[in-house]
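1. My questions concern the predicted model and sequence given below.
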Amino acid sequence: MSEILKERRELDPQDQWDLTRMYASDAEWETAFAAVDPQIDAMPSWEGKLNTAEEIRGFYDAYTDLFRTLGNLAVYANLRLSEDTRAADAQSMEARITAKYVRAISGIAFAQPEILSLPDETMRKILQDPRVEPYRFVLEDLVREKPHTLSAPEEKLLARFGEVFGAPKNIADNLMDADLVFDPVQNQAGETVELSGSNYILLQTSEDRTLRENSFRSFYKTYRQHINTFAASYSGAVKASVAEAAARHYSSSRAMSMAGENIPEPVYDNLVSAVRGHLPDMYRYVSLRKRILGLQELHYYDVYAPLTQGISARYTYDQAKQMVLDAVAPLGEEYCSIVRKGFSERWIDVYPNKGKTGGAYSSGSYDSSPYILTNFTGTLDSVSTIAHEMGHSMHTWFSNHTQPPQTADYTLFVAEVASTVNENLLIEHLLSQPDMDPQTRLALLNQYLENFKGTVFRQTMFAEFEREAHAMAERGEALNPASLNALYEGLVKDYFGPELVMDEEVRYEWARIPHFYRPFYVYKYATGYSCAVALSEAVLREGEPAVKRYLEFLHMGGSAYPLDELRHAGVDLTTPAPVNAALDKFGRILSQAERCVEEVERQTKK
């Protein structure tokens, strides 16, 4: 096996996203970049005037137009940088638009404190004025956060620290995506295989255990060599969050992060408690994996190994597109037609190349189509990733085509729902195929179990890591390599149980999790997946009524609080019931997988 990454110019442009629908060229972007300065410079002129419905409406119109333009510029720069993180021109674009964003935010820092300083009676009358109707929800949400909004000079000062607060993430991103170099590794046949951040997980899914182990040890050897830098950057990110929470009079950085979406903290703690209550099922899964692989010891580099030949099947990109379309068919023709549009209009940047950002994401601005970055390798997981990211993009599409700019952005709390609905529909579609042999069925069930493992169990483990790391900083404890390694290692032991051998390298895994630099985001994967289980099952069970509720949810964007939007779709996360129901399904899928293993073993003995 030899995995050689190509330079981007060597790939077929038809397999790359088409950014010309945003800007025809980088030169056109530069023209638009320069032209936005007058808008930024005009914003401070509103200071001292925000005391009537007319002036507030005028300010928000100008604000919306400005940040709509900045959003276009920022998304394009970020997409260009993702293509090749080594590219100096893209790095420059990203840095300059970030600085301009910070300048724009600094220039409007007066607005929220000024509006919130109005007498309550004046604010009530303004909220009832028809002139502010397009911004009523925005203003009501602003009033909700009044106790945590600082004075105008203080808000302006905090805004000016935007780049400083973002520096730890930038340091970690550059280290991971551009600077880390991994030693090549050998497979069982003695062939040399290139190792990179983008192909590491692919190598961990190889049937070649020698390759899995060698890539695992090489990968974390490099992280260990830089662990002091990673610890310093993460400590800086946590301390920045803790400092801002204290300045804004929140009880903790977690309370501040969750308040932005109006999510009660018990939602987080209920998730952790529910998942910990179902850890015996995860231990069963670890044992089943060890049994199928026929190993005396199960190591961390075995947790992604394929359990059957079926899971090692490879698919072309064209096959992947059709599989996704077949899977989402229950959501109706309108939904499917837009998915087809995304495929034909090159929303997707498909294959890995040297310097390309690893992983996958969906992005886009209000005025652009959605864009999807993947590093497609032909595995079933890669197909699932396309379904996942297309779910994000469809949520964005419906929101942007229904809501005005000020309420189009859905919150992070609901962001993972649409993506995992698509993942679940894909697996359910594949499992519904007739005359399936036990090994193929086991492969699909294992993919389902892997989705639960990665999205509910692991993300909740990450959520516990974040909760404790931030609490440690708030108690004045050091966030150094020793403390962070020990915290992470202990959680892995708790979540995967006694059957898993704890290799020394495991303790460094926290350093490669980029979401830790977006405080208290990862728990939303787990809550989102739990909601997605409920919604996808409702779609398949009820048909049109559930589809209608779900599509209405996708159209809501950010026009309501996320818990209210989910209730509209049919899920209530103020109770632990959705999480427990999802984990109960994990147990049922696991039981099916265990029966498949027994059937395979019986057939093997014949």
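-> Yes, it's here. Numbering: from 1, shown residues only.
2. Every contact and neighbour count from this point should use C-alpha atoms.
-> Will do.
3. May I ask you to name the longest helix in this protein?
-> helix 53-83 (DSSP state H).
4. What's the first helix or strand after that helix?
-> Next helix or strand after helix 53-83 toward the C-terminus (DSSP states H and E): helix 88-107.
5. Against which helices or strands is that next one packed?
-> Under the contact criterion of 3 or more C-alpha pairs under 8 Å, 6 or more residues apart in numbering; DSSP states H and E, helix 88-107 touches helix 37-42, helix 53-83, helix 152-160, helix 162-174.
6. and those helices as CSV, adding mean neighbour count and distance to Glu537?
-> CSV is the format used below for those (neighbours: other C-alpha atoms under 10 Å; distance: least, C-alpha to C-alpha, whole Å):
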stretch, mean neighbour count, distance to Glu537
helix 37-42, 15, 47
helix 53-83, 19, 34
helix 152-160, 17, 44
helix 162-174, 17, 37
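7. try this one next to it:
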Amino acid sequence: MVKSLPPRSEVKVEETWNLQDLFKSEDDYNQAIEQLQQNVASYVEQFKGKISDVDSIIAALKGYASIYKKMVPIGAYTSLSSSEDQTNDEAQMRASKYGSIASKLGSQLSFVSSELSELPAELLEKAMGQSKDFELYLKEVLREKPYQLHPEVEKTLAAMSSVLNAPYGLYNTTKLVDIRFDDFEVDGEKFPLSYTSFEGGWESEADTSKRRAAYDAFYAKLRQYQHTAAKTYDMHLQKEKTISDLRGYDTVFDYLLFNQEVDRSMYDRQIDLIMKELSPHMRKYAKLLQKVHGLDKMTFSDLKIPLDPNYEPKITIEESKKYIKDSLSIMGDDYLTMVERSYDERWTDFAQNIGKSTGAFCSSPYGVHPYILISWTGSMEDVFVLAHELGHAGHFYNAHKHQNIFNSRPSLYFIEAPSTMNEMLMANHLLSNSDDPKFKRWVISSIVARTYYHNFVTHLLEAAYQRKVYERIDAGGSVNANVLNELKRGVLEEFWGDDVEITEGAELTWMRQPHYYMGLYPYTYSAGLTISTQVSKRILAEGKPAVEDWLKVLQAGGTKSPAELAQMAGVDITTEQPLLDTISYIGDLIDQLIELTEEIETVQTN
């Protein structure tokens, strides 16, 4: 039975994260902002208009790194305290206030990149040779040089950043504050509904009548807000297109892929191959679900049902610790110490409450420790999600220890590889511990339904839809709810064909994801999982040497391109082979599920 969510004030403290590791009190937070403003003013006075030679370049960047380190925990505290409860007026006003302050500070500091960009390339290269700490930063300055605008324009854009980023805040406010779901009814009984309960419960409910009724009620409510949501998204898209044009990029795709250090061919290949090659495997999986559950027809609302809901164990937060530690023990003592600390020091916000951000994420402020948000429901899926987020945490835990603040963050293209790696390690560990057909089927179905469905289907279909949206924007168009619905439905129908009925409401799935406000992010999930699938196979086959290579990749942070990082782990992502191998591996898993199901059914009938 899904319960109504409590307010934040009523959840157990031990199930919340400890933001006091960022700031002990509100006074400390406010003093940090005041000190930061003074530091920026002094820095501007010391360096503005005076960056002219190698010595001043290095001195300016040292000072800039120091300021950046002070900004990070302030931004993290502001964001995290807001995401734990969007209905908290104090947290929302704090976020709004700091957004304005950060925009002003960004405007004051914009001279750094402008002045560096105006210096001769030879001088920047000389500075790179004399300071390894800032080599990567200056390399980026050189890369961005052709797209840098006049200093006053850069200053203005930085000053407008809180306004330019407003659509994302508006999206979250609409989604998490304004939308209130009514109870839905099945056979005279009423059941509570919310974003969290739908995504964490009703969407995978084994009872078909309840699941489909929850689906209908959920999407009926979303439909009431579709025009506001579409207008908000269109504002964001038009902003990206305008900045892309201003900076002189050929397309908005080039603009959004620039910082990922990935060309258009790698982006397109990820989407095109999966849409074509994975679709037959996933249709086969959908047919298996329909058969096992005895469904009259397979609809979009049925795709998240567990293959064997009766075998799904309920797992407490405390019990999850053993699953996680046993699965990740292959990563070594230092990694396990990080996992232990995450539990002992309350890095994770497990609580379910009204106004909390949906889904899960990991924030890794430099100089502190990672923070993880998840809404714990007690399913095995939660354990996989937590392992996933601890993959992000372990990545930055390692990168921050070995790299400075400018060098620690890799390309967005690579960001989901360490997280999905942990899901693969968990699955491998579980499979190695039993020969029981029902247990094996449960583990493999967890991998398919959680790891691969989520990253290779849900997020990939977002990416295919997103590409169509940006193609429209690039051609000078705009979008509204009807356009977005049509594009989303078209992608879903193309992937699932006649095997899954795309029921009314499915086209509104675009309203559920914040990823569309984060550039070309959705396709990177499948890119990361392609890398981690191949590396996890290496770890299974080779053990410690493959793990050591992977730890070096994590420690490298952002000092290498995605292709170079993958190459360090033994994967060549410049070709299509790793992706084809991964799709083939998913197909093999689904075939195993079909065989195990036949074996189980044979035993049950004899």
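-> Now that the structure is in, tell me what you want to look at. None of the values given here were measured: they were computed from a predicted structure.
8. And the strands in the second structure, which stretches?
-> Shown for the second structure, the strands assigned by DSSP state E span residues 184-186, 189-191, 348-349, 361-363, 371-373.
9. Need the ones you listed in a markdown table (columns: mean neighbour count and distance to Lys69 of the second structure).
-> Output for the strands of the second structure, formatted as a markdown table (neighbours: other C-alpha under 10 Å; distance: least, C-alpha to C-alpha, whole Å):
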| stretch | mean neighbour count | distance to Lys69 of the second structure |
| --- | --- | --- |
| strand 184-186 | 15 | 48 |
| strand 189-191 | 12 | 47 |
| strand 348-349 | 23 | 22 |
| strand 361-363 | 19 | 15 |
| strand 371-373 | 24 | 17 |
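10. Of all the ones you listed, which one is nearest Lys48 of the second structure?
-> strand 361-363 (31.9 Å; C-alpha to C-alpha).
11. Which one, of the strands of the second structure, ends up nearest to Ser42 of the second structure?
-> Nearest to Ser42 of the second structure among the strands of the second structure is strand 361-363; the distance by C-alpha to C-alpha comes to 29.5 Å.
12. which residues touch the closest residue to Lys284 of the second structure other than its chain neighbours?
-> Among residues not flanking Lys284 of the second structure along the chain, Ile590 sits closest, at 7.7 Å (C-alpha to C-alpha, 6 or more residues apart in numbering). Contacts for Ile590 of the second structure (C-alpha atoms under 8 Å, 6 or more residues apart in numbering) come out as His281, Lys284, Tyr285, Val448.
13. switch the cut-off to 10 Å
-> Contacts for Ile590 of the second structure (C-alpha atoms under 10 Å, 6 or more residues apart in numbering) come out as His281, Met282, Lys284, Tyr285, Leu288, Arg441, Ile444, Ser445, Val448, Ser584, Leu596.
14. Filter those residues down to just the buried residues.
-> Among the contacts of Ile590 of the second structure, those buried by neighbour count (16 or more other C-alpha atoms under 10 Å) are His281, Met282, Lys284, Tyr285, Leu288, Arg441, Ile444, Ser445, Val448, Leu596.
15. what about the residue nearest to Lys284 of the second structure, distance to Trp442 of the second structure?
-> Noted for Ile590 of the second structure: a distance of 12 Å to Trp442 of the second structure, by C-alpha to C-alpha, to the nearest Å.
16. so what sits against both of the two?
-> Common neighbours of Ile590 of the second structure and Trp442 (criterion: C-alpha under 10 Å, 6+ apart): Val448, Leu596.
17. what's the closest of the helices and strands packed on helix 88-107 of the first structure to Tyr23 of the first structure?
-> Going by C-alpha to C-alpha, the one of those nearest Tyr23 of the first structure is helix 53-83, 7.9 Å.
18. quick check: angle from that closest one to helix 88-107?
-> Here the directions of helix 53-83 of the first structure and helix 88-107 differ by 160 degrees (axes from the mean of the first three to the mean of the last three C-alpha atoms, to 10 degrees).
19. Give me the mean deviation of helix 53-83 of the first structure from the second structure.
-> Aligned to the second structure and superposed, helix 53-83 of the first structure gives a mean residue distance of 1.2 Å (mean C-alpha distance after the TM-score superposition for the first structure).
20. from the chain's centre, how far out does that helix sit?
-> Chain-centre distance of helix 53-83 of the first structure: 22 Å, with C-alpha atoms, centre = their mean, to the nearest Å.
21. ditto for stretch 519-537 of the second structure
-> Using C-alpha atoms, centre = their mean, the offset of stretch 519-537 of the second structure from its chain centre is 11 Å.
22. And it, what's buried?
-> Result for stretch 519-537 of the second structure [16+ other C-alpha under 10 Å]: buried residues 519-536.
23. and what of stretch 546-556 of the second structure?
-> Of the residues in stretch 546-556 of the second structure, Ala546, Val547, Asp549, Trp550, Leu551, Lys552, Val553, Leu554, Gln555, Ala556 count as buried by neighbour count, 16+ other C-alpha under 10 Å.
24. do the same with stretch 463-473 of the first structure
-> Of the residues in stretch 463-473 of the first structure, those with enough neighbours to count as buried (16+ other C-alpha under 10 Å) are Ala463, Glu464, Phe465, Glu466, Arg467, Ala469, His470, Ala471, Ala473.
25. will you turn the buried ones among the contacts of Ile590 of the second structure into TSV that also has distance to Trp496 of the second structure?
-> Below are these laid out as TSV (distance: C-alpha to C-alpha, whole Å):
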residue	distance to Trp496 of the second structure
His281	10
Met282	8
Lys284	10
Tyr285	11
Leu288	14
Arg441	23
Ile444	21
Ser445	19
Val448	16
Leu596	24
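26. closest to Ser364 of the second structure among those?
-> Val448 (28.1 Å).
27. That closest one -> the first structure?
-> When the first structure is aligned by TM-score structural alignment, the residue opposite Val448 of the second structure is Leu449.
28. dump the residue contacts of its match.
-> By C-alpha under 10 Å, 6+ apart, the contact set of Leu449 of the first structure is Met282, Tyr285, Ala443, Thr455, Lys585, Phe586, Gly587, Ile589, Leu590, Ala593.
29. The first one reaches Gly454, doesn't it?
-> Spelled out, it's Met282 of the first structure. No - counting by C-alpha atoms under 10 Å, Met282 of the first structure stays clear of Gly454, with 11.3 Å between them.
30. residues contacting Lys70 of the second structure?
-> Applying C-alpha under 10 Å, 6+ apart, we find Lys70 of the second structure in contact with Ala32, Ile33, Gln35, Leu36, Asn39, Tyr366, Gly367.
31. now with 8 Å?
-> The contact partners of Lys70 of the second structure, by C-alpha under 8 Å, 6+ apart, come to Ala32, Leu36.
32. Could you do the one 4 residues further on as well?
-> Ile74 of the second structure sits next to Leu22, Tyr29, Ala32, Ile33 when contact means C-alpha under 8 Å, 6+ apart.
33. All good on my end, thank you.
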